[in-house]
Structures are given as C-alpha cells and as structure tokens.
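Trainee: Could you work out the structure for the sequence below:
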Amino acid sequence: MSPPPAPPAAAAADSPAASAAGPRPIAVLVDREGLGDSLLKLPFLRAIARAYPDHPIWWISSHQTAMANDLAPFVRPLIARVIDHAGLTTPPRAVIARLRALPPFEMVFDSRTRGLTVLLARLFLRHRGFYCCLPGYMLSSRRPPGRFARPSGIAARMLSLAAAAIGGDPDWRGRLDIAEAARRLAAERLPEGPVYVGLAPGSREARKNWPIDRYVALARRLAESGRVPVFMIGPQEAEMVATIRRAVPEALLPEVEPVDPGLGLKRLELAIAVGERLAAVVANDNGIGHLMASIGTPLVSLFGPTDIGRWAPFTEQGVIVSATQFGGTAMEAIPVDAAFAAAERLLVESRDGAHGGSPNRL
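Mentor: This next block holds a predicted model:
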C-alpha cells in the first residue's frame, strides 16, 4: 500500500506557500497520468495558474503522473507541489484518513470519474469550492456558464471545470520553455531550407501503433514530394532505427544521434526543439503527438482502437485519420494514401495561413 501524503505540518515545511499564514493552495486531483494524459491537462493548468496567481497549485495523483518526472521542468513555474502515489483510490477508510491529512484548499478540481472516489474527496477535503467531471457536473459547486453536459475530450473537460470556477472563458494558451542550447542543436540537425515533416511511429501500446512499414512508405511518399521525413525516435523505438535507415536513407533521425551531456538538456527538450522546426507531424495516439499539439506544430493523428472523442490531441491545427473511416478499428486499416493526404492538407493550410479556430476542430 502506498504511504499516505504528508500531513499539513510537513507540507508547510517543504512548501512555504502552503503555510497556514499564506493563501490556501488549489488542489488538482488526478488518477494515473502518462505523458499524453498530463499534456491534455496542461491548458487547464495554465488557465488556473493565470486566474489565481496568489494560490499555489498542488497536483495530487493517486498513482504516477508525468507532472512529477517528464514534464516537471516545464511546469515548475505553475505547480508548487506534486504528490504522486497519494493512494486516494482504495480502500475507502484509508482514503478518508489521507484526505483529512491534507491542508485546507481554496478550491479542489477533481479530474477523476469514479463516483465514490470523487464523493470522498468532496466530503473529506476542506475547501471553499469543488469542481469535478462527473456527468452533469454532479457534486460540483457550480457548472460552467451555459453548459449542462460535460465535453467528451479530456482537455475540453478540464477547461470546462476552469470555466466553472472562473465564471467565463479561461485563458489557456502558452508555450513550453526550453534551453536555447536545445534549439541550436535542433537547428544544426535540421538546417533552414527544407520542409521537414515529422513521423512519430511509437507509443506505449502496440495496438495503437501504425505498422512501421506504413511509416516507411509514407516517408518515401514525402521524400518523393520534395519534403524531408524526420523520424521522432525515442529509446523505446530503438529497434526501428536500422529498418528506417535502410529503407529511407534520406530520412533524418535527429534524436538518435548522441547529445553532448555538457549541454545539460532535459528529457524532451530536444524533441520540443525539433518539433518547433517541423512543418507538420504524423503521429500515433501517443505522447509525442500530444507534445507536438502542445507546442502548436500541425498534427495528423492516427487513431485505431482508442476513443477519439476522449483522447484527441488538443490543437488548433490538426486532422484525425481513424481506422473506422476504413471499416476497422485496427491501425492496419489506415492506408498510406490517407495519412499522406492529411499531411498534405495541413502543409497547405499552414503555408496559406488557413488553419485556426477551435482547438476541437480535429
């Protein structure tokens, strides 16, 4: 069993903003978050931090959260404290004790959707306002203006909670700050001139991966059309490198080349810097796709068995290609022609300035 979070006295010792003499913190309760899950909540985090600058934000996860590791360097200005593995799911008696050990909060935003766990937080956390994602905003202090049904998508759902608290449209836009050394390195590996199109062939789940031979075929089509394919390869995709280099020698793999440790780059900084130089990206339903959406790179998202309505990246420049459009749910159902056409559409829109509008236009 995970140990309970530190009681209020200990919290005050390592977070001066949590002192009883200072403003009450704001709590954000989450369940289990990989990189993509956390990135979908980033617009909400920005909105709340801007709307309530005097209240430190505590990000409290029942299990693990990317806010505590991969995204920590980028959200440090926004989050005062991250508590992961907080054990706020089961058993109820232990959960109640852990909730009571937490300090009073100005507001609580509960992103979870299991009725009992949300109810326990509503009853046993001390707060002046509570906002949650249950159907009809049940248990929330109030609903967002003009809305009775919660949105399907994670990002839009979280922003609706911000709207409920603020009483209007939240200011959610922002950027991920990275070291200039990362941008210089990306510029060396992707020099000015060519039109670069990123390809992100991995994910944590094999069922969400478009086959590598399709990515290779897409890379060839892009090269034939005068673009330079750029494979975004992390450690978990290392076994693909030889295949890609053999099949598409003109492709670039900027993250595979060694990086001087003396540059002190944080994880994801080079990926972000590379993404800033891409005209578009084609990605599975994966963390890199959500990362590219978060920095505004035009994104083609390939979806198979996962729920598009819930997990679509939050972007104003995006196209979704779904296996269901081609009579299946397996990623293999998506043809290369469809992915290429979607990329071409984004490249034209980006060039002509025709994108924009709602982040839900995917």
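Trainee: C-alpha from now on. contacts and neighbour counts both.
Mentor: Will do.
Trainee: and Leu176, how many neighbours?
Mentor: Residues contacting Leu176 under the criterion other CA atoms under 10 Å number 13.
Trainee: contacting residues for it?
Mentor: Counting by CA atoms under 8 Å, 6 or more residues apart in numbering, Leu176 touches Phe74, Ser294, Ile295.
Trainee: ok, the second one to Leu252 distance?
Mentor: Distance, Ser294 to Leu252, using CA to CA, to the nearest Å: 23 Å.
Trainee: before we move on, the earlier item: what about the contacts of Leu176, which are in helices?
Mentor: Phe74, Ser294 (DSSP state H).
Trainee: Quick one: the contacts of Leu176 as JSON lines, columns for distance to Gly168 and neighbour count too.
Mentor: Below are these laid out as JSON lines (distance: CA to CA, whole Å; neighbours: other CA atoms under 10 Å):
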{"residue": "Phe74", "distance to Gly168": "26", "neighbour count": "18"}
{"residue": "Ser294", "distance to Gly168": "22", "neighbour count": "22"}
{"residue": "Ile295", "distance to Gly168": "24", "neighbour count": "18"}
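Trainee: here's the other one to compare against:
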Amino acid sequence: MSPSARSGSPREFVVFSGGEIIGDGMFKLPFVRALRAAMPENSRLVWMTTGDTVYRTLLKDLTEGLVDEYLRLPPLRVGYRDLLGPPVLDRQFDTLMDTQHKIRRTLWLRNRLSSRTFVSGSLRGFLSSPLSKARPAGPPTAHLLDRLFRIGEAAVGAPLKPVPLVLPDTRWDETARSLLDPERPCVGLVPGSGDPKKRWPLERFVALARGLVRIGMQPVFVLGPQEAGIAATLREQVPEALFPLEQVPGADPCLTIALARRLHATVANDSGGSHLVAAAGRPMVCLFRSANVRDKYAPRLEVVRALAPQDFGKTDMGGLTVRHVEEALFAVLGAAAPPPPA
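Mentor: Prediction:
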C-alpha cells in the first residue's frame, strides 16, 4: 500500500525522469528547488528514474532536503503489448509527473503505474488526467525549463517561482576567494564538452584568452576531469592563465559554482561545466552547436548571450569566430550587472 494511502500520511509528488548526468542535473535543479518550495506542507518529493542520477551522488549536497526518496525502475519496455496490463508496482502515488515527451513511454507510465493524478506535457497535456488543472497551460514552448515549470505548476496547482541557490557550506566561497586574483577582473573559460561536436575549437579559446591578457584581464580556465589532457597545452600557450580547480584535488561541483560567482563573466561550450557556471548567476556567453539546441537549453540568466553557428550562416562550431565571441563577451561585460564579491 502506498504511504499516501494511509490516513494522515504525507501527500506524494513523483517526478519521472530518465536519469541525470551532471549537465542534466544542474539544468533541472531550478525546477527541483521551485517545485519543492511550491509543494504543500507535509508532502514528499519522490524522484523516479530508469537510470542513474547525479542527485544521489555528485549533486547530493545541492539536493539535500529537496528529494525525500529515489525510486529506480528497470528499463522500460514500451512495445504496444507492454502498454496494457496491471500496475508494475504495488503502490499508488498521489501525483505522478512525466517530464519527458515520448508518447509511448508516457502511455506506459500512465497505464502501468497507479496514480490519482497524472501530469504530462506529451501531446500538449492531452495524456494527462482528464481534469483541466492537470493539463500544463500556455502556448507551446521550446525551452525545457519552461516545460518543466508548467508540469510542476499543473501538479501542485500553484505557480512555481525561482528559488535562489544557496551553497551548503561557506568553505566553498572561502576557497574560491583564495584561488582567484582579486586585483584583476577575471573571465572564466570552459572549453570542454562530452560531445566533440559541441566544442568550439580549442585554438580559438587560446586566442580569446590571449586577447584578454592583452587588455589586462585574467583568463581563468574551468576544466573538468575529462579536460585533464588539454591542461598542459593551455598552460604552455597561455602561461598567464589561472587553473584554479587543479589546485583542489577532487574538487566538488560546489567549488565550481563558488568560483563562477567571483568571475566577471564566462565563455562556455554547452556542457556540464556550463550548467554549473550558469548556476552562479553571473554574466555569460554560451556557445551552442545549433540554434535548436540553444532554444531548448540556453541558460536563464539576467545577462547572457547564447550563440550558435546558424546566427552567422554556418553549420558547425567552426562557424563561430573569435571576433563573434569577443563581441558577445564585451556586450555582457558592459551590461548592467553587479560586480562579483570582493
């Protein structure tokens, strides 16, 4: 029997997600914080996946107190015969939110899991429970975070409002302060990405960094574990640059966010690192491989420029020149944004 079926037990809100790696987890985190804040008191948030999620591992400090339970399903079989049948869990949920848009998977979730209310964005909410309040409202939107917020609002029956990110420990801010030069304006550079097609050519990051040095600014390379192999090349070609994360073995994602809060701006490929940097809320230039991907995943920041090769009549990352990126960077640096903390 579901815990929520017992008298006086908490109401359960279940979010179905395929799983999260670092970029997905950071991108969705504003939704998780806003959903939790909008949920009624004495309710529980259950995060349901078919794969691993960094909310249980790398980002567990940032989801502490937000998610009450993690529930992992086996890989879904969604052949037509699999869409009908008895519930696969001996548990009834109060509200089940489907955050993906593959129709057969949505039908499986609606038919093979037991819930009092089902909310999905598939087919513009047509597959949600037959209650108007359970259908995500508003015109179609490409941006994934907008879709998530609409699903959450339909589920809780109240607006979802952004909640500022608070790091769980002040030591990250103290460490970040010690790793950067307080006398020079610092610009972050995030040249990595798990997908080679998403990477702006490394030599252009080098050229951008050298240009910053010439005008008295401090380039700061933000490298993840996958970028260890390019650190030596960058050090040789831009000896004036800083590599702060290399000075802290096993650096936590919280340190990346704390460092980004002290940068005047950042230029980043679309990557897990860019989503970590975006969580700091500072001015940013984000480079996307296509305009369609940008429309779906662009950071939601007060000061941001999101570039794609299609903006300049090109089809791959090589179509973004150093001049294109420099102009965007100077635009965000000159925008009305508060300076980073001293």
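Trainee: Throw the contacts of Leu176 of the first structure into TSV and include distance to Pro305 of the first structure, thanks.
Mentor: Formatted as TSV, those follow (distance: CA to CA, whole Å):
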residue	distance to Pro305 of the first structure
Phe74	31
Ser294	23
Ile295	26
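Trainee: tell me which of the contacts of Leu176 of the first structure is nearest to Pro211 of the first structure?
Mentor: In terms of CA to CA, no member of the contacts of Leu176 of the first structure lies closer to Pro211 of the first structure than Ser294, at 24.9 Å.
Trainee: Who are the contact partners of that closest one?
Mentor: Leu39, Arg175, Leu176, Phe314, Thr315.
Trainee: so which of those persist in the second structure?
Mentor: Among the contacts of Ser294 of the first structure, the ones still in contact in the second structure (both residues aligned by TM-score structural alignment, their matches' CA atoms under 8 Å) are Leu39, Arg175.
Trainee: Provide the aligned range in the first structure for stretch 45-56 of the second structure.
Mentor: In the comparison with the first structure, stretch 45-56 of the second structure aligns to the range 57-68 (TM-score structural alignment).
Trainee: end to end, how far does the matching stretch reach?
Mentor: Distance between the two ends of stretch 57-68 of the first structure: 13 Å, counting by CA to CA.
Trainee: do stretch 255-273 of the second structure as well
Mentor: For stretch 255-273 of the second structure, the separation between the terminal residues is 12 Å (CA to CA).
Trainee: And for stretch 280-298 of the second structure?
Mentor: Taking CA to CA, stretch 280-298 of the second structure runs 15 Å from one end to the other.
Trainee: what does Val187 of the second structure align to in the first structure?
Mentor: By TM-score structural alignment, Val187 of the second structure lines up with Val197.
Trainee: Considering the contacts of Ser294 of the first structure, which is situated nearest to Pro135 of the first structure?
Mentor: Closest to Pro135 of the first structure out of the contacts of Ser294 of the first structure is Phe314 (21.2 Å), distances taken as CA to CA.
Trainee: what's the counterpart of that closest one in the second structure?
Mentor: Here Phe314 of the first structure is matched to Arg300 in the second structure, going by TM-score structural alignment.
Trainee: Please identify the helix or strand for that match.
Mentor: Assigned by DSSP states H and E, Arg300 of the second structure falls within no helix or strand.
Trainee: I'd like the distance between it and Ile21 of the second structure.
Mentor: Applying CA to CA, the value for Arg300 of the second structure to Ile21 of the second structure is 19 Å.
Trainee: Tell me who's in contact with the closest residue to Gly168 of the first structure other than its chain neighbours.
Mentor: Distances taken as CA to CA, 6 or more residues apart in numbering place Pro145 nearest to Gly168 of the first structure, at 6.6 Å, with adjacent residues excluded. Contacts for Pro145 of the first structure (CA under 8 Å, 6+ apart) come out as Ala163, Ala164, Gly167, Gly168.
Trainee: does Pro145 of the first structure sit in a helix, a strand or a coil?
Mentor: Local secondary structure at Pro145 of the first structure is given as coil here, using DSSP: H, G, I helix; E, B strand; the rest coil.
Trainee: from memory Ser9 of the second structure sits against Glu41, does it?
Mentor: No - contact criterion CA atoms under 8 Å: Ser9 of the second structure and Glu41 do not qualify, at 11.6 Å.
Trainee: So for these two, which residue has more residues nearby?
Mentor: The neighbour comparison of Ser9 of the second structure against Glu41 (other CA under 10 Å) goes to Ser9, with 13 against 10.
Trainee: mind checking how far the aligned residue in the first structure for that one is from Cys133 of the first structure?
Mentor: Matched by TM-score structural alignment, Ser9 of the second structure corresponds to Gly22 in the first structure. Distance from Gly22 of the first structure to Cys133 of the first structure, counting by CA to CA: 29 Å.
Trainee: All set, thanks.
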